[in-house]
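**Q** model this:
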Amino acid sequence: MLRKGIALAALGLALLAGSAQAATHPKEPEKLQWSFEGPFGKFDQAQLQRGYKVYREVCSSCHAMSQVYFRNLGQKGGPFYDSKYPNPNDNPYVKALAADIQVGDIDSETGDPIQRPATSADHFPSPFPNEAAARGANGGAIPPDLSYISKAREGGPDYIYSLLIGYVNPPAGLTIQPGQHYNPYFPGDLTASWTGKGHVPQGGVLAMPPPLSPDRVTFDDGTRSTVAQQSRDVAAFLAWAAEPKMEERKSFGLAAMIYLLILTGLVYASYRRIWRNVAH
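**A** Okay, the predicted model is just below:
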C-alpha cells in the first residue's frame, strides 16, 4: 500500500512537472537557410553590411556589443573587409564608421572625462554609462550584451530572427503588465497570468517593445527594408559577431582534413612497401 501511494505521488509530481514544462515551452524558432551554414558556408558580406546598419541605427540605442571592436568590421570575412587593406586598422571605410561614433575617454592633460571620435582600436561603446542607468532607462531590466547572443541562445540566428518578427497581441485571457510585450518565441512562464480556457499559451513576455518597423532602416544597396529583411540581416550580423573568424576556422579545418588524407595514403603506401615480402 505504501509503495502504491509513493508511485501515485511520483506520477502526480511527474504530471505537474510536465504541465509546468509545457506552460513554459516557447514556440520553436523558424528554421531558415543561412549562407554561413555547413562546412563550406561563408558569410554574405552585403547581408552583414545591412545587419550592421540595423544594429547601429536601432539596436545600439539599448544593447552594447562590448566584445566587438571597430577593426573587426574590416577583418577577413567581416562586413567591410577589403583585400587592399589586410590590416583592418588601415581600412578607410572602417575608420570613417568609427569616427562617426563618440566614445568616452580621459583628457591626458587635465584628467577630465571627455568625448572623442572613436578609432578602429575602440570597441563598440555601451549606450549607458553604468548598470543603474541601463535599468532606469528600461523599466528595471538590463538589455543583454549582444556580442555572443547568437551563441548564448538556443537556436542562434533562427531564434533571433523569430523573436524579432514574433511580436503579436497577447491571446484573450492572458494578462500582462504595462511595459511588457508578448512574444511566443520568448521563453517564460505565463501560468500565473493565464485566466483563459485551455492550455497556457506558448512563449513569454519581455520588456523590449518591437524594435523594428518597415523602412525604419534604409539599406544602401536598395534592398527592400521589411521587418523580416531587417530581422534576417541583423541575425546574420550577430552570428558573425559571435564568431568573426568562422571562415578562417573552416578553411583551416578543410586544409587539415586534406593533409590527413594525404598522410594516411603515404603511411599506407609505406606499409605496403615495407612489408610486401614478409609473410603474414
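**Q** from here on, contacts and neighbour counts on C-alpha atoms
**A** OK.
**Q** center of the chain - which residue?
**A** Ser150 (2.5 Å; C-alpha atoms, centre = their mean).
**Q** That one contacts Leu238, doesn't it?
**A** Yes: judged on C-alpha atoms under 8 Å, Ser150 makes contact with Leu238 at a distance of 6.0 Å.
**Q** to compare against the first, here's another:
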Amino acid sequence: MFKRLTLGVTLALALAAGGAQAAGSEGHVEDHAFSFEGPFGSYDQEQLRRGLKVYTEVCSACHGMKFVAIRSLGDEGGPLLSKAEVRAYASEFVEVWDQSLNDGEGDYREALPADHFPKGGNANAPDLSLMAKARAGFHGPAGTGINQLLKGMGGAEYIYSLITGYTGEEKTSAGVTLYENSAYPGGWISMAPPLYGEDVEFADGHKNDLEHLSEDISAFLMWTAEPKLNDRKRAGLLGVLILGFLTLMLFLANKALWRPIKYKKD
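**A** Here you go, the predicted model:
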C-alpha cells in the first residue's frame, strides 16, 4: 500500500513538473532549413536581432539567460549591436539584482553591458542560455545516431517544432493544466503556448506570423548556445585546407624520395 502511495505521489509530481511523458515516446520534430546549418552556414544578423526582440518582449517574462553576457550582443557573428545600442538595451530592458545597494540589503538596478542576463521570472521555467544545445531534435534510428549525423543535433529544430507544435487541446492532470504538443515527448506539456503569431511588431515590417517568430527565436537561442559558431566553422575550414595541402606535399615528397629506388635500373 505504501509503495502504491509513493508511486502515485511521484507520478503526480512528474506530471506537474513537465507534463505527462509516456515511456519511450518521442515527439515529432521537423527538419528546418536554418541559415547557420551546414559547413558553410552562418548566422543571419537580422534574424538574430528579431529573435532578441522576441525574447525580450515575450520569453524574458519567464525564462532567463544567466550564462549570456549582455555585451556579447555586440560581438561579431551575433546581433552585432553597436556599443551605444548595447548600453541602451541594457538600461532600458534589463534589471539586475545588486547586493551592494540599499546598505547591503540589495536592490534592483539598471543593467550594464558587463552584466549577464538575469534569471527568469518563473522559478520553474528553464534557463534558455544553452537550451538549443541541451535538446536533441533528432535521434536514432535504433540508437545509431545516423539522423544526427545527417541532420545535426536539431536543437533549434526542436525549439521551433515545440513552439509551433501546440494542437489547441488541453487537459487537467494532478491539478495541473497540460497542453497537447506534437513535438514534446509524451505529447503533453505544462507550458502554455508562448507565441500565437503577431506577438511582436518589427520596425522593418518583417513577417510576424507564428512560423516566422518561432524561426527567429530558435535561431537566436542557437546563437546564445553557440555564439562562436561562425568562427569555429572558419577555423575548421582553414584547418581542413591546411591539412589537405600538407597531405599533398607529403604525397609528392614520398613520390620524389622513392622514385630513384622504385625505378632503379639493374
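**Q** any idea what the residue nearest to the centre of structure 1 aligns with in structure 2?
**A** When structure 2 is aligned by TM-score structural alignment, Ser150 of structure 1 is paired with Ala132.
**Q** What of Asn183 of structure 1?
**A** Superposed on structure 2 with TM-score structural alignment, Asn183 of structure 1 falls opposite Asn181.
**Q** Which residue is the nearest non-sequential neighbour of that match?
**A** Tyr166 (4.4 Å; C-alpha to C-alpha, 6 or more residues apart in numbering).
**Q** which residues sit in contact with the one you found?
**A** With contact taken as C-alpha atoms under 8 Å, 6 or more residues apart in numbering, Tyr166 of structure 2 is in contact with 179-182, 193.
**Q** mind running it again at 10 Å?
**A** 179-184, 187-189, 192-196 (C-alpha atoms under 10 Å, 6 or more residues apart in numbering).
**Q** which position in structure 1 aligns with it?
**A** Per TM-score structural alignment, Tyr166 of structure 2 is aligned with Tyr167.
**Q** Against Val68 of structure 1, how distant is its match?
**A** Counting by C-alpha to C-alpha, to the nearest Å, the separation of Tyr167 of structure 1 from Val68 of structure 1 is 28 Å.
**Q** Then Ser126 of structure 1?
**A** 11 Å.
**Q** For the stretch 1-150 of structure 2, just list every one of the helices.
**A** With DSSP state H, counting those that start in this stretch as the criterion, the stretch 1-150 of structure 2 has helices at 2-18, 45-57, 83-93, 131-134, 146-151.
**Q** From the rest of the structure, what touches the longest one?
**A** So the one you mean is helix 2-18 of structure 2. 1, 19-21, 124-125, 172-178, 184-186, 188-191.
**Q** Mark which of these are part of strands, please.
**A** Cross-referencing the contacts of helix 2-18 of structure 2 against strands under DSSP state E gives 172-173, 176-178, 188-189.
**Q** For those, pick the one with the most neighbours.
**A** Ile189 (27 neighbours; other C-alpha atoms under 10 Å).
**Q** wait, doesn't that residue sit right on Ile163?
**A** No: Ile189 of structure 2 is beyond contact range of Ile163, at 11.2 Å (criterion: C-alpha atoms under 10 Å).
**Q** Neighbours of the closest residue in space to Pro126 of structure 2 that isn't next to it in sequence, how many?
**A** Closest residue to Pro126 of structure 2 apart from its sequence neighbours, by C-alpha to C-alpha, 6+ apart: His63 at 6.2 Å. His63 of structure 2 has 22 neighbouring residues, counting by other C-alpha under 10 Å.
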